[in-house]
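Engineer: 3D, please:
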Amino acid sequence: PDGHTRYAGAPLAYTFGEIDGVKSFTVVDLDGEGEARISECEIAPLRPLRELRGTFADLIAKEADATAYYRVVLTDEEDVPDALAELRLRFPYIMQLIYDNTRTRAAAALSFDEDLPLRDPFTLFSEFYELQNGKPLSDEAKEVLTETIGEVFGHENS
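Structural biologist: All right, here's what the predicted structure looks like:
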């Protein structure tokens, strides 16, 4: 704040939270008279950190810097088989691949429910299924689930 104190920090970005950060180092030249000349030298990394966001189809067709380190955020609602391997053919330095879709946002919104052990197996599985698939069990699936729970736990718990 006052210009006299500096935090060295890491010389290169090492997390994707630093994508937009500019790294630099400070040079202090002291003359024999006690005067100091301070200058900033920006550090240009060999491979910058970048983020690619979009559907698999959009990203595989995208023109982008193939030399950067990437975090890839796929917005497809369904997981794409071998997405990382396919994308690495275009962007060989992918460091992270994550999904941002209805399922992942719902899962992130969950917090541990303390009454979880008190719920019956049918309710637990039904809620889990809806969370994972974005829709409730069909009537046919409910029947199969009821039969399966009855076989596994005994009919008193179904």
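Engineer: hey, let's count contacts and neighbours off CA atoms from now on
Structural biologist: Will do.
Engineer: mind checking which helix or strand Glu140 is in?
Structural biologist: helix 139-153 (DSSP states H and E).
Engineer: how close does the residue nearest in space to the middle of the chain sit to Glu86?
Structural biologist: The centre of the chain sits closest to Ile98, judged by Cα atoms, centre = their mean, with a distance of 4.6 Å. Relative to Glu86, Ile98 is positioned 14 Å away (Cα to Cα, to the nearest Å).
Engineer: is the residue nearest to the centre of the chain in a helix, a strand, or coil?
Structural biologist: Here Ile98 is strand, with the state taken from DSSP: H, G, I helix; E, B strand; the rest coil.
Engineer: let me see the contact set for it.
Structural biologist: 71-74 (Cα atoms under 8 Å, 6 or more residues apart in numbering).
Engineer: do that again at 6 Å, thanks
Structural biologist: Taking Cα atoms under 6 Å, 6 or more residues apart in numbering, we find Ile98 in contact with Val73.
Engineer: tell me which element Ile38 is part of?
Structural biologist: Applying DSSP H and E, one finds Ile38 within strand 36-42.
Engineer: who's in contact with that strand?
Structural biologist: Residues outside strand 36-42 that contact it (Cα under 6 Å, 6+ apart): 23-30.
Engineer: ranges for the helices of this structure?
Structural biologist: 56-60, 83-90, 102-109, 121-133, 139-153 (DSSP state H).
Engineer: for Ala44, which of those is the nearest?
Structural biologist: Ranking the helices of the chain by proximity to Ala44 (Cα to Cα) places helix 83-90 first, at 23.0 Å.
Engineer: check which residues of the closest one are buried.
Structural biologist: Neighbour-count burial for helix 83-90, counted by 16 or more other Cα atoms under 10 Å, picks out 84, 87, 90.
Engineer: to check against the first, give me the structure of this:
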Amino acid sequence: MRVLHTADWHLGRPFHGESLLDAQAAVVDHVVEVARTSCVDAVLLAGDLFDRALPPVDAVRLADEALRRLVEVCPVVLISGNHDSGPRLGFGSGLLEGAGLHVRTDPARVREPIAVGDGLVYALPYLEPDVARDVVGAEGRGHGPVLRAAMDHVRADLAARAFDGPSIALAHAFVAGALESASERDLAVGGAASVPLSTFEGASYVALGHLHAPQRVGSTGRYAGSPVAFSFSEAGQTKSLAVVDVRAGAAPEVELLACPVLRPLATIRGTLDELLTDAALDVHEGAWVQATLTDPARPADAMERLRRRFPHAVVLAFDPQGALDAPGGSYAARLRGLDDAELVARFVQDVRGVEASEAELALLGDALTAGRVAEVAA
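Structural biologist: The predicted model follows:
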């Protein structure tokens, strides 16, 4: 079977406060055209169609248009990601299947494949452990046991069918060893959510979503990546769609087709005068710009002056050269790289002057987990 694998559209997500809907609409046009010209049997969208559980109206309209256009070309299989609201995204899924749109958000349906071409697609939506554990019959807590239990159902169904054709596991998960970007949300408090690729053993191809960098994972897995960039950490990435030919007993054959880039990313550095006068920076005047100023003293009205040349400058940082460094660096620098649990612990320490106790840290961890579960179930 031949499929178009994409993921992580995050419709409605801004880029440092600026709208990305035009760029995302261009991606929709590209996906429809590739689906048509590549003669795929189905489009697989591996989660995070939206950026939040209650997306803005314009994002919902774009999603409606995209899915309507795609099912006119071929069937579509869509799973919910950790940013989506499963219950909301899954509304009307039974009715939509008749139109060729298979929206899978219910953990109880992981064992029900969707026939695509000569193969089967098993759709595993994002499985929040505390929500899905009992549904899939996991014996332990955490992402590893839950995903293993879900794939056990898949393997059991394949065995019961004595199916020897190609099979695909479509999943939204963090596979150990894969490359992260700055724009993803941790799947668990402390980031302890990775699973080995062997979790998906038995599938001819593992079509993954969640991580935004397009990348191969082992010999059978691939992250489609996000079709547009959501952080400057993705500046060097070529965003793409994957057209994949899947055959039983053979390595998947993948063709990567670059996505359109309406506005590139640029990271520039220097004194404000250098950034405003350097002719070599002309090429970045239409880009999203992250600028780091190295002036010994912070220039007045720096962003306003910078935007006269770079209208789409969205991030301004300071790294003064020749000035005395503050002890320990800036507060933002000291917090950079901390996960949610570490940030909360640091907040408690900074506010009251003493570290949180082990019991308090456990309570804070439970609160973060409860908030995450509530968002998924909303």
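Engineer: between the helices of the first structure, which one is nearest to Pro11 of the first structure?
Structural biologist: Across these, closest to Pro11 of the first structure is helix 83-90 (Cα to Cα), at 26.8 Å.
Engineer: how big's the offset between that closest one and the second structure?
Structural biologist: Taken against the second structure, helix 83-90 of the first structure registers an average deviation of 0.8 Å after superposition, with mean Cα distance after the TM-score superposition for the first structure.
Engineer: tell me the counterpart residues of stretch 78-86 of the first structure in the second structure, please.
Structural biologist: Counting by TM-score structural alignment, stretch 78-86 of the first structure lines up with residues 297-305 of the second structure.
Engineer: if we can go back for a sec, tell me which of the contacts of strand 36-42 of the first structure fall in strands.
Structural biologist: 24-30 (DSSP state E).
Engineer: Thr123 of the first structure: which of the residues you listed is nearest?
Structural biologist: Ser24 (54.9 Å).
Engineer: what's the burial count for that closest one?
Structural biologist: Neighbourhood size, Ser24 of the first structure [other Cα atoms under 10 Å]: 16.
Engineer: that one pairs with which position in the second structure?
Structural biologist: Checking TM-score structural alignment: Ser24 of the first structure goes with Ser240.
Engineer: same question, Glu42 of the first structure
Structural biologist: Match for Glu42 of the first structure (TM-score structural alignment): Ala258.
Engineer: circling back: next, count neighbours for the nearest residue to the match of Ser24 of the first structure once chain neighbours are set aside.
Structural biologist: The spatially closest residue to Ser240 of the second structure, leaving aside those adjacent along the chain, is Ala258, at 4.1 Å (Cα to Cα, 6 or more residues apart in numbering). When neighbours are counted by other Cα under 10 Å, Ala258 of the second structure registers 13.
Engineer: quick one: Ala258 of the second structure from Gln237 of the second structure, how far?
Structural biologist: 10 Å.
Engineer: do Asp157 of the second structure as well
Structural biologist: Taken as Cα to Cα, the span from Asp157 of the second structure to Gln237 of the second structure is 38 Å.
Engineer: and Ala159 of the second structure, by the same measure?
Structural biologist: Ala159 of the second structure is 39 Å from Gln237 of the second structure, by Cα to Cα.
Engineer: same deal with Leu45 of the second structure?
Structural biologist: Taken as Cα to Cα, the span from Leu45 of the second structure to Gln237 of the second structure is 20 Å.
Engineer: which one of these two has more residues nearby?
Structural biologist: Leu45 (28 against 14).
Engineer: I figured the more buried one was touching Leu4, is that so?
Structural biologist: No - using Cα atoms under 6 Å, Leu45 of the second structure is not in contact with Leu4; the gap is 8.4 Å.
Engineer: count of neighbours near the equivalent of Glu285 of the second structure over in the first structure?
Structural biologist: The equivalent of Glu285 of the second structure in the first structure is Ala66 (alignment by TM-score structural alignment). Residue neighbour count, defined by other Cα under 10 Å, stands at 15 for Ala66 of the first structure.
Engineer: how about Ile94 of the first structure: what's its closest non-neighbour residue?
Structural biologist: Tyr70 (4.6 Å).
Engineer: next up, the contacts around that neighbour.
Structural biologist: 49-51, 94-95.
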